[in-house]
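Chemist: Need coordinates for the below:
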Amino acid sequence: MAKRRAVISKKECVACGCCIKVCPRAAITVPFGVCAEVDYGLCIGCGKCAKECPASVITLEVNDEAK
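Modeler: I've put the predicted structure just below:
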């Protein structure tokens, strides 16, 4: 399991899909076009989505479950 994981601010996400395009593991989806969601079983914490997000609503946090 990854030591870091992407966390998306659901209140601020505009569902643009930029994060989906850069995720190497296809861990991000936008169900119903409302807000992006991360599948933590697939997320490797690489940070590409956070760098690409034009609204800067994706952060990387320490994954406490990875210990």
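
Chemist: Could you use CA atoms for every contact and neighbour count after this?
Modeler: Fine.

Chemist: Let me know the secondary structure of the residue nearest the centre of the chain.
Modeler: Against the mean C-alpha coordinate of the chain, by CA atoms, centre = their mean, the closest residue is residue 6 at 4.2 Å. The three-state assignment at residue 6 reads strand, by DSSP: H, G, I helix; E, B strand; the rest coil.

Chemist: Would you do the same for the sequence below? I want to compare the two.
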Amino acid sequence: MALKILDSCINCDMCDPECPNEAISMGQKIYEIEPDKCTECVGHYDNPTCVSVCPINCIIVDPDNIETVDQLAEKFVKLHG
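Modeler: Down below sits the predicted model:
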């Protein structure tokens, strides 16, 4: 996963229903992205939908978890066979 939700998340609930992999869920305080399910929408859309619907731009690329498009595509195939 190369995306993460920052602590500035306001829990607006815009990202959760948009995620085609059901990778986003409510954590203890803010929404969180499950790395094993996040494909950054590869296989579904051209761009991550959670990023495009976030009203405060609190979903960013996680520099500690960069994945290539090929890795994300592999993950998509594993999730959706």
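
Chemist: returning to that earlier point: show me what contacts the residue nearest to the centre of structure 1?
Modeler: Residues near residue 6 of structure 1 by CA atoms under 8 Å, 6 or more residues apart in numbering: 38, 43, 45, 47, 49, 50, 58, 59, 60, 61.

Chemist: possible to save these as JSON lines with neighbour count and secondary structure?
Modeler: Output for the contacts of residue 6 of structure 1, formatted as JSON lines (neighbours: other CA atoms under 10 Å; DSSP: H, G, I helix; E, B strand; the rest coil):
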{"residue": "38", "neighbour count": "17", "secondary structure": "strand"}
{"residue": "43", "neighbour count": "20", "secondary structure": "coil"}
{"residue": "45", "neighbour count": "22", "secondary structure": "coil"}
{"residue": "47", "neighbour count": "19", "secondary structure": "coil"}
{"residue": "49", "neighbour count": "26", "secondary structure": "helix"}
{"residue": "50", "neighbour count": "22", "secondary structure": "helix"}
{"residue": "58", "neighbour count": "24", "secondary structure": "strand"}
{"residue": "59", "neighbour count": "17", "secondary structure": "strand"}
{"residue": "60", "neighbour count": "16", "secondary structure": "strand"}
{"residue": "61", "neighbour count": "13", "secondary structure": "strand"}
